[in-house]
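Q: 3D model of this:
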Amino acid sequence: MEGKHKVILTDRKYLLVEGVRHVESFDDNEITLDTTMGFLTLKGEGLHITQLDLQKGNLTAEGFFASFLFQEDKGRGRVKGKNVLKRLLK
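A: You can find the predicted model right below:
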């Protein structure tokens, strides 16, 4: 599964993500995922996960998707916005 990553959004309502490792957090306005290509934060309204299969790395969700934010995985590079003090004490 490493390296395989796909995001398909249809009509800003239906989402399929392949390459999901873990769901970090979710609520009606935001879903945060750890994927094979780093962290992915999905923002919108009325968001809900309709299907999740971590063995295959697939997630489907519905709602109104307003934005996607990709961040590098901590193991692969620097995460933007990371606390400066944490970086210095690492």
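Q: for the rest of this, base every contact and every neighbour count on C-alpha atoms.
A: Noted.
Q: looking at the protein, which strand is longest?
A: Looking across the chain with DSSP state E, the single longest strand is strand 38-53.
Q: so what does that one touch, helix or strand wise?
A: If you count contacts as 3 or more Cα pairs under 8 Å, 6 or more residues apart in numbering; DSSP states H and E, strand 38-53 packs onto strand 30-35, strand 58-71.
Q: please identify the most buried of these.
A: Highest mean neighbour count among the helices and strands packed on strand 38-53 (mean count of other Cα atoms under 10 Å): strand 30-35, with a mean of 21.
Q: that strand versus strand 38-53: what angle between them?
A: Taking axes from the mean of the first three to the mean of the last three Cα atoms, to 10 degrees, strand 30-35 and strand 38-53 form an angle of 100 degrees between their directions.
Q: and stretch 27-38, end to end?
A: Stretch 27-38 has its terminal residues 20 Å apart, counting by Cα to Cα, to the nearest Å.
Q: one more, so I can put them side by side:
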Amino acid sequence: MAMEERKANRSRSHNVILENREKLSISGVEHVNNFNSELIILETVTGVMTIKGCDLDVNKLNLEDGNVIIHGTVYSLVYSDKDAFGSKGSGFLGKLFK
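A: All right, here's what the predicted structure looks like:
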């Protein structure tokens, strides 16, 4: 991704709408790192989001607009910094695995 595109992505807003724990709409998504029926990992403009649940399904994915719609039963949403897992020695996990 070019530098100009990254700057444009940073200016995007990030919103999360969860309806009845069954429909999750997210804006400001930059990349989908991993997904299956129990775990979805997304890079958003505000950090990495991990979604855990049951029967999770990515119904709509438009990375140009940064929008994702997920259906299924959502158990948890967790944010972490983009580099939390990247470098040894930084953050909680880095200290744990020294």
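Q: quick one: TM-score?
A: Scored against TM-score structural alignment, normalised by the length of structure 1, the superposed chains reach a TM-score of 0.83; 83 aligned residues with a Cα RMSD of 1.8 Å.
Q: what does the longest strand of structure 1 contact?
A: By Cα atoms under 8 Å, 6 or more residues apart in numbering, the residues outside strand 38-53 of structure 1 that reach it are 27-34, 58-74, 76.
Q: what's the mean distance for that strand versus structure 2?
A: Compared with structure 2 after the fit, strand 38-53 of structure 1 shows a mean deviation of 0.3 Å (mean Cα distance after the TM-score superposition for structure 1).
Q: residues in structure 2 aligned with that strand?
A: Strand 38-53 of structure 1 lines up with residues 47-62 of structure 2 when matched by TM-score structural alignment.
Q: hmm, back to that, chain center to the longest strand of structure 1: distance?
A: How far strand 38-53 of structure 1 lies from its chain's middle: 7 Å, per Cα atoms, centre = their mean, to the nearest Å.
Q: centroid-nearest residue for structure 2?
A: Leu42 (2.5 Å; Cα atoms, centre = their mean).
Q: from Gln51 of structure 1, how far off is Gly57 of structure 1?
A: 11 Å.
Q: looking at the two, which is more packed in?
A: Between Gly57 of structure 1 and Gln51, counting by other Cα atoms under 10 Å, Gly57 is the more crowded of the two (19 against 12).
Q: for Leu69 of structure 1, see how far away the more buried one is.
A: Taking Cα to Cα as the measure, Gly57 of structure 1 falls 19 Å from Leu69 of structure 1.
Q: what does the lengthiest helix in structure 2 rub up against?
A: Counting residues, the longest helix found in structure 2 (DSSP state H) is helix 3-10. By Cα under 8 Å, 6+ apart, the surrounding residues in contact with helix 3-10 of structure 2 are Gly28, Glu30, Val45.
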